[in-house]
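# Here you go, sequence then predicted model.
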Amino acid sequence: MSEQKEAAPSPGIQPYRAAAYTFSFQPANPTRHTRDPRYTTLIPRALLGRAVPKPVPSEPWATDDLYSYGYPSPDVTSSRGSRTKSAWGEDQYLKHDVEDSFYPELYVFNTSPVVHQSAEKIATSDEVSKLFQELNDVVGDGKTPKAYRGLYDTDAPGAGETVKVSMTTKICKLSESVRAQLSAGNSTYSKCVPKGPAARRNTKENDKDEDVRVDILVQASNPSPTQIDGESVRWSNAVSFTEVKARDDVDWRDRLILQISRYAGKICRYRSIISHLHCVTWCGHTVRLWYLNAGVLACSRSFDTREGHDQIEIVKILRLLCLEEHSTLLCGRWDVAVQKMFEVQADGEAEPLKANAINRMGALKIRSGPYGGRTAVFADQIGSDGKVLMLKVSWLADTLRSHEMEMLRGIQSVGLPYAPEPLGLAKIPASGFRSSPCQYLDISPRSAISCCALLTKQHIGDRIGPQVTGHDLLKIHIQLAEQLLKLAEREYHYRDINEGNVRVLHGYTDVLLLVDFGNMRKGLSPTGYSEMTYAEAMVDRATDDTRAANPMFLPTSSVPLKLAITRWEDGLEQVQSDFQRAVDGNASNGVRSGLQHVSAQLNYFRTVLRKLAMQSHRYIDDLESALYLHVWTVSKSGTLIDAQV
């Protein structure tokens, strides 16, 4: 994008305004795009410049496994955090997350005059101009020869793969040339690592072998191979990546978007904790800069490698990737493993304090994302009291940041065995890591998320496996029912029964340890809101319950609850529409007529509320899910439990 005069900084994005790069969003040009709607279902319609309905499954091309519409019915939709691959295909979950996160405006970057002048000088240099020309010659007209063209056949052997390999080589050379002209050629930071034979041997990290498929990895400074199960993991050294395709028309396709989302998830997994990430797609002549955080996916406009002014913008993108001084803009990271002490935020109950000095926080569990809660759990070594200092980092809506801490404080008097002791929310270092990434972009509040770092002292649990006998398993689930009852007597409802949360105390095989209280709710109160009417609270609670339900252990009430919610929402929409139609159709008596219509529909809404009230029984739902978990665990272990205990 051409250089623009810098606007006066607004309070919400001052941290970016001080940098060489400034980022924001702007509506897309309303020009209609000639994109095939079959393959661009994930792109917001506002970016395409038209209202395109999604094709229906009856179309012959809608049956392809890479273009499937097999979403779960609204009656069993679960939250991001509770989805499982076995309940629904992994790609389908990722599609759903992308649709939820894709921002309907273009991601815009502007640069300071110094950066613009530098990029212009580099782009017009003989060496870089020659490399751009060589790239364009390799790509040709940006279309794979018809004989090799398939649905997504850019990775298959043949002309498309040959073009890709040549493009990847040229892009790496272009990046190296930019690095050299920026006096960064001798730095190990941002060195581009193309896909090659050495990478092809490393298949341990991903069941889809996507660590060997990514075309260009941008490495961190002084990379050192991380060993997992004896094999080198390249993603632990990556700060960004570039995905290359031979054809222009692959740009914005669903498969490409899912691919970069999975790659971003790799970086979030092996370099946790990541607040935001930039990456690049290079499809034929079309280049885009992409931005991701836990709540937002966004892309820039397309830049054409054949256009001189766009070549300057591409050099700016390469500069963002190349210079270590921009590393915190490129990818914000909080390296918990090197933290030696945590400071707890004062919140009225917890005073500012320093936690005990820690040896080294090790990762217990990381849900890579890249979208949604993206939870990462770290723990120090076990102390003499059998407890560890544990840090749970999640990305949540602002209204939920302190929710789990408040729930843990509330259950301290319940008498729950081995309940975690909440210490408070840890202060998050500000250097490069953006705990509220959306506020810097002046983004829609709907997409706003914040980092929550909860510190607790608690016991460690082991997953229930072959070490647990049938008798012990029955004892554990009896304890589970008793603990759920204790919670329910104080109006606490756990709502997150699954294999990972129902554990045995470390060192034991017959002592239950219940972990992860982030989904817990109390009574009928909607989380984070107040002064709701009874009807609003009931609908909100039911919506929250069905959203959090785990499809693997789904209580039967979730289906009628979801149906009642849908009827409630549809009824409200219809009543509002009918009321407005009555007002518009009769200037003198329209309001009266509209109110009469609303009054006639009140019985319908009472029926829906009665259904919600009858099906909203959280304690029974917890017990039902616990029963399913018990049957599931017995089935997996292949053991039968003696009737005599």
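Received, thanks.
# Every contact and neighbour count from this point should use C-alpha atoms.
OK.
# can you give me how far stretch 95-115 is from the chain middle?
The chain centroid and the centroid of stretch 95-115 are separated by 15 Å under C-alpha atoms, centre = their mean, to the nearest Å.
# downstream neighbour of the helix or strand harbouring R255 in the secondary structure list?
Per DSSP states H and E: R255 is located in helix 254-270. Downstream of helix 254-270, the first helix or strand assigned by DSSP H and E is strand 274-283.
# for that next one, packing partners?
Applying 3 or more C-alpha pairs under 8 Å, 6 or more residues apart in numbering; DSSP states H and E, we find strand 274-283 packed against strand 238-245, helix 254-270, strand 286-292, helix 327-330, strand 331-333.
# which one of these is the most hemmed in?
Of all the helices and strands packed on strand 274-283, strand 238-245 has the most neighbours on average by mean count of other C-alpha atoms under 10 Å, namely a mean of 26.
# Quick one: list the elements packing against that one.
Short answer (3+ C-alpha pairs under 8 Å, 6+ apart): strand 238-245 packs on helix 159-181, strand 216-219, helix 254-270, strand 274-283.
# In a markdown table: the ones you listed, plus distance to K562.
Written out in a markdown table, the entries for the helices and strands packed on strand 238-245 read as follows (distance: least, C-alpha to C-alpha, whole Å):
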| stretch | distance to K562 |
| --- | --- |
| helix 159-181 | 46 |
| strand 216-219 | 43 |
| helix 254-270 | 28 |
| strand 274-283 | 33 |
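# The ones you listed: which one's closest to L106?
L106 lies closest to strand 274-283 among those, at 14.1 Å (C-alpha to C-alpha).
# Helix 254-270 and the closest one, what's the angle between them?
If you take axes from the mean of the first three to the mean of the last three C-alpha atoms, to 10 degrees, strand 274-283 sits at 150 degrees to helix 254-270.
# now the angle from strand 274-283 to helix 159-181?
Using the same axes, to 10 degrees: strand 274-283 against helix 159-181 is 120 degrees.
# this is the comparison structure:
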Amino acid sequence: MATAGPGQAGAAVGSFAPPYTLLFPPAPPNAFSEKPTLIAATLQGCSPPTESQSHSDSSEPMRTISGSPPTFAALTSRRALAQRIRQIEAALLKDGTGRCFPTFYTMNTSPEVDRSAREILASEQVTNIFGSLNAAVKDKGLEKDLVRHICDLGAAVRSQLQPSRPQSHYGTFVRMENVRMDNDAADPEVNKVDIFVRGSNPSADANVNHWSNVVAFIEVKRTTGGDLTEQTALQCLRYARKMCHYRPVTSHIHFMTWCGSLVRLWYLDAVIFGCSEALDTHERSDRIEIVKILRLLCLEDHCALLTGYWDLAAQSQLKIEANEAADIKAHTIHVPVQSLYIRPGPFRTRTAIFASAVDGVMRERVIIVKASWVAFHLVAHELMILVAIQKDPVMRQGLPLAPVPVGLAEIPADFQRMTSDRLTPGSASAFPARAMCALVTRQHLGDPIGKYTSSRRLANLHKQFAEQLLVLARGEIHYRDINDGNMRVLRGDEDTLLIIDLGNARMGLCPRGQPRLPEAEATIKAAADDTRSGTPEFLPVCITKVAAAVQSWNEAMKSLSERILFLRKDAGRDAGSFAEKSRRAIIKSLPTLHKTLREAAVHSHRFIDDLESATYLHLWQTARRSDESHARIWTESMSEKLLKQNVKLSLWENWESMDTTMNDLCKDTGRKWRKTMLALQKTIRGAQKQVRKEIGLHFTREVTLETLKTRVQALEASSFSCEVQDIVNRLLQTENGLVPNKVLPTEVKCFETCIQLLKDAAEQTEDGDAQMESEDEQMEDEVEVIEDEGEETEDEVEEIGDEDEQMEDEDEQMEDELEQMKEVGAEQKMRAPMRGSQQTRRWRKRRYGRDVDEGSRLDDDVSGPPEAGLTIGPQKLSPDK
């Protein structure tokens, strides 16, 4: 970091130099790598050598060092915490990759700031603290010792800055070692920073702190090995994410990393993040710069520079900007608002929704403020869509619950409303700059569709969805942004659908925010916009072909532009030669340009593609409705299928694949519902094929290769001095447009058929449910009859069991009698058969219910008493003579 001299600082802004000027210098050519990383490769190559990072520097929770082993509950909690950290950091790694600016963040200060920093550093107190810091680093002590010294240093700087006035609570350095954050009761360790800089003194318990009160933070590592690593950066991004969540609306954040003796200042906004060069606490010149950074963190005078914060909830009125295109005059509305929904980010839109009323609001409109970071040309886009709906009587009548536009709220003067404000002119970025948009509307509040919404109600809601999409289509509006968050039910009426958020809607064939473009350029840009205007799971399958066509077009245009540029340099002042060679180069590129433009025109988003997206959403919502033990698995499986383009293509174009998916993941459904989904798939797919065939024929009629070649030959020599894009736009200009703008009759018929199918599904599912209930009652009656018969059968079995016991007693008695027979003499044995036969007949009569002749044989009765003359037992003897 450098300090501007008096002359240099004053030259920029006259005689008054700003205390701090913080910015990123222009990036060198090819600084943005084709294979981006979280930390820019250009920065890693310039970082000083560091010690190897120890395991204790990891962001995962450390093991507790104690005399007793951790309990099972503690281990389980630790594992869950570590998993949660990994999930957050994985998402941040994916979203943050490539956003690190490839040059170091610089800080220029005024002479007054420089003089103040030198005086503070010269004080004995600050000098001693720096000495203690360096000693702690050298001795490789504990991290908490380093944290304590840094907090002491912050307190010393604050006391030096405010010697003659009452101490303000702003800028206090708070150690988070033993402090609980009340907003993180569920997972306090996930976002527990080492040091945070307080904005004011909390009014509640001193041990309770609020993330909304944090203006900056410092992440501390024990050694220099943690400096400029991916893991340290991910930790800081987690903390920045928390700040954005509890401090909406935030424009930018500054924070520090203090790794051993290396200190860096970091900057983050909705598009980029980056860091300064490492400052070494052993170097006096670097210690001066460190003190300047601490001044920035401690002084409330620099709070807007440190972190931009627009506290909408603290305002009692909103100033509305004038907008001539929307026919809105500047005015003020007096209404306080409160937070309704926050998307923390820390990158992209960071959408924050505020409402004039949240609780107790049923079926009535409230004031809504939607603050989000969008591309500069999209700031007024959603406002113009809503204005178009209200100006069209048909759409206004067909969409009675659509938001009513009020205007765009005026942004505070000291709020950084553009993310490019920290970039010097001419600096490039891997991501386009964003601007703050605060859209004010009057609209109804909606609730998410319930997880366990019945098939009948879900079909009815999707019928209303299709009806409203048709109304938008008749008004030439492509909705596109279909997801479970935008499809809601009216608060107080769960049977009424409420569509919210038209920020991704497209009017006609032009890309969002660019209504006046030549046909060819508009077609390509609109197609490219289609690929990123929606939730990936629910995008239609045509997006794959559109993306390929746009890429081929851009490559062909780049190649042609480079060729024309080369010819211009090669020809020199020979304009005739340059024109002829350029003519041949353009004619050579025409087949590729014609083919790719046709692909983009044919497969770009059509109105009925919203029905395809709604079908995916319908499937996803149904999979989510499964029982609790399988709902998460089935929902994730459905999302995985919809995210893989080849699987989604098979699902959409093959009814068997669709049927299998429903059988596997939508188990809580009936046969009629599945037949309806297959009918929707068949109807929409058939209409899509027909519509794209019609568009292809229209394109071919309007633009042929021969016509284009003729137009190239007719171009004047002076035309080739224009930009290649302008030449191509002129060649592809048509009378009736490259693509039909209005909704086609085939699309209208498809909408009407789908609406009827969903209506029938809602009614049939309801009747089917009633029939199933009747069948269930009948089945219950049959079960009761069977149970009664079963009880009677059990009684009969008990009676038979009693008879068997009686028979067993008689058999035992008979066996005793036979034993006595064996003891008598031979004379008595000769008379035994008679008595044995009588006993046998009596037993058989009781056993079989009939009398059996003495001489009859029962070959199949092996359980009866033996014939007379046979012994009883396992050994068989011959009859007596």
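Structure received. Since the model is a prediction, treat every value here as computed from it, not as a measurement.
# Can you give me the TM-score here?
The TM-score (TM-score structural alignment, normalised by the length of structure 1) is 0.81; 578 aligned residues with a C-alpha RMSD of 3.5 Å.
# thinking again about what came up before, start and end residues in structure 2 for the helix holding R255 of structure 1, please.
Counting by TM-score structural alignment, helix 254-270 of structure 1 falls onto residues 230-246 of structure 2.
# Identify the residues contacting the matching stretch?
Applying C-alpha atoms under 8 Å, 6 or more residues apart in numbering, the contact partners of stretch 230-246 of structure 2 are 38-39, 58-59, 88-89, 92-93, 191-193, 211-212, 214, 219, 226, 250, 253, 342-346, 350.
# So which of those belong to helices?
Using DSSP state H, the members of the contacts of stretch 230-246 of structure 2 that fall in helices are I88, E89, L92, L93.
# Identify the residues contacting the last one.
By C-alpha under 8 Å, 6+ apart, L93 of structure 2 lies in contact with L38, L234.
# Please apply the same query to L416 of structure 1.
By C-alpha under 8 Å, 6+ apart, the neighbours of L416 of structure 1 are Q483, K486, L487.
# how about the helices and strands packed on strand 274-283 of structure 1 in CSV, adding distance to Q458 of structure 1?
Formatted as CSV, those follow (distance: least, C-alpha to C-alpha, whole Å):
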stretch, distance to Q458 of structure 1
strand 238-245, 33
helix 254-270, 24
strand 286-292, 33
helix 327-330, 33
strand 331-333, 26
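# right, and the ones you listed - which one's nearest A357 of structure 1?
Nearest to A357 of structure 1, of these and by C-alpha to C-alpha, is strand 331-333 at 21.8 Å.
# Now do that closest one: which elements does it pack against?
Counting contacts by 3+ C-alpha pairs under 8 Å, 6+ apart, strand 331-333 of structure 1 packs against strand 274-283.
# okay, the angle between the strand it packs on and strand 286-292?
170 degrees.
# what about strand 274-283 of structure 1, how far off from structure 2?
Superposing on structure 2 and averaging over aligned pairs (mean C-alpha distance after the TM-score superposition for structure 1), strand 274-283 of structure 1 comes out at 1.3 Å.
# just how off-centre is that strand within its chain?
Distance of strand 274-283 of structure 1 from the chain centroid (C-alpha atoms, centre = their mean) equals 14 Å.
# Report the mean distance between the helix holding R255 of structure 1 and its aligned residues in structure 2.
Mean for helix 254-270 of structure 1 is 1.6 Å (mean C-alpha distance after the TM-score superposition for structure 1).
# That helix vs strand 238-245, what angle?
Calculated by the same axes, to 10 degrees, helix 254-270 of structure 1 forms an angle of 160 degrees with strand 238-245.
# would TSV of the ones in helices among the contacts of stretch 230-246 of structure 2 with distance to V271 of structure 2 be doable?
Formatted as TSV, those follow (distance: C-alpha to C-alpha, whole Å):
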residue	distance to V271 of structure 2
I88	18
E89	18
L92	13
L93	14
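# closest to L297 of structure 2 among these?
Of these, the one sitting nearest to L297 of structure 2 (C-alpha to C-alpha) turns out to be L92, at 25.5 Å.
# Just list the residues touching that closest one, thanks.
Per C-alpha under 8 Å, 6+ apart, neighbours of L92 of structure 2: L234, L237, R238.
# okay if I get those as CSV plus distance to M107 of structure 2?
Shown next, in CSV, are these (distance: C-alpha to C-alpha, whole Å):
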residue, distance to M107 of structure 2
L234, 24
L237, 21
R238, 25
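# packing partners for the longest helix along structure 2?
Counting by DSSP H, the longest helix found in structure 2 is helix 745-823. Packing partners of helix 745-823 of structure 2 (3+ C-alpha pairs under 8 Å, 6+ apart): helix 455-474, helix 671-702, helix 826-848.
# winner for burial among those helices?
Ranked by mean neighbours (mean count of other C-alpha under 10 Å), those are led by helix 455-474, with a mean of 22.
# okay, the following helix or strand past that one sits on what stretch of structure 1?
Sequence-wise, the next helix or strand downstream of helix 455-474 of structure 2 (DSSP H and E) is strand 477-478. Alignment of strand 477-478 of structure 2 against structure 1: residues 492-493, by TM-score structural alignment.
# any idea where the helices of the stretch 401-550 of structure 1 begin and end?
403-410, 470-489, 534-548 (DSSP state H, counting those that start in this stretch).
# wait, which of the ones you listed is closest to Y440 of structure 1?
helix 403-410 (24.0 Å).
# tell me the contacts of the residue nearest the centre of structure 1?
Structure 1 has Y371 as the residue nearest its centroid, 0.5 Å off, counting by C-alpha atoms, centre = their mean. Contacts for Y371 of structure 1 were tallied using C-alpha under 8 Å, 6+ apart; they are D97, V98, S101, N293, A294, G295, V296.
# mind checking what V550 of structure 2 lines up with in structure 1?
Counting by TM-score structural alignment, V550 of structure 2 lines up with I565 in structure 1.
# Its match - that's part of a helix, no?
Yes - under DSSP: H, G, I helix; E, B strand; the rest coil, I565 of structure 1 falls within a helix.
# looking at it, it is touching A542, isn't it?
Yes - under the criterion of C-alpha atoms under 8 Å, I565 of structure 1 makes contact with A542 at 7.4 Å.
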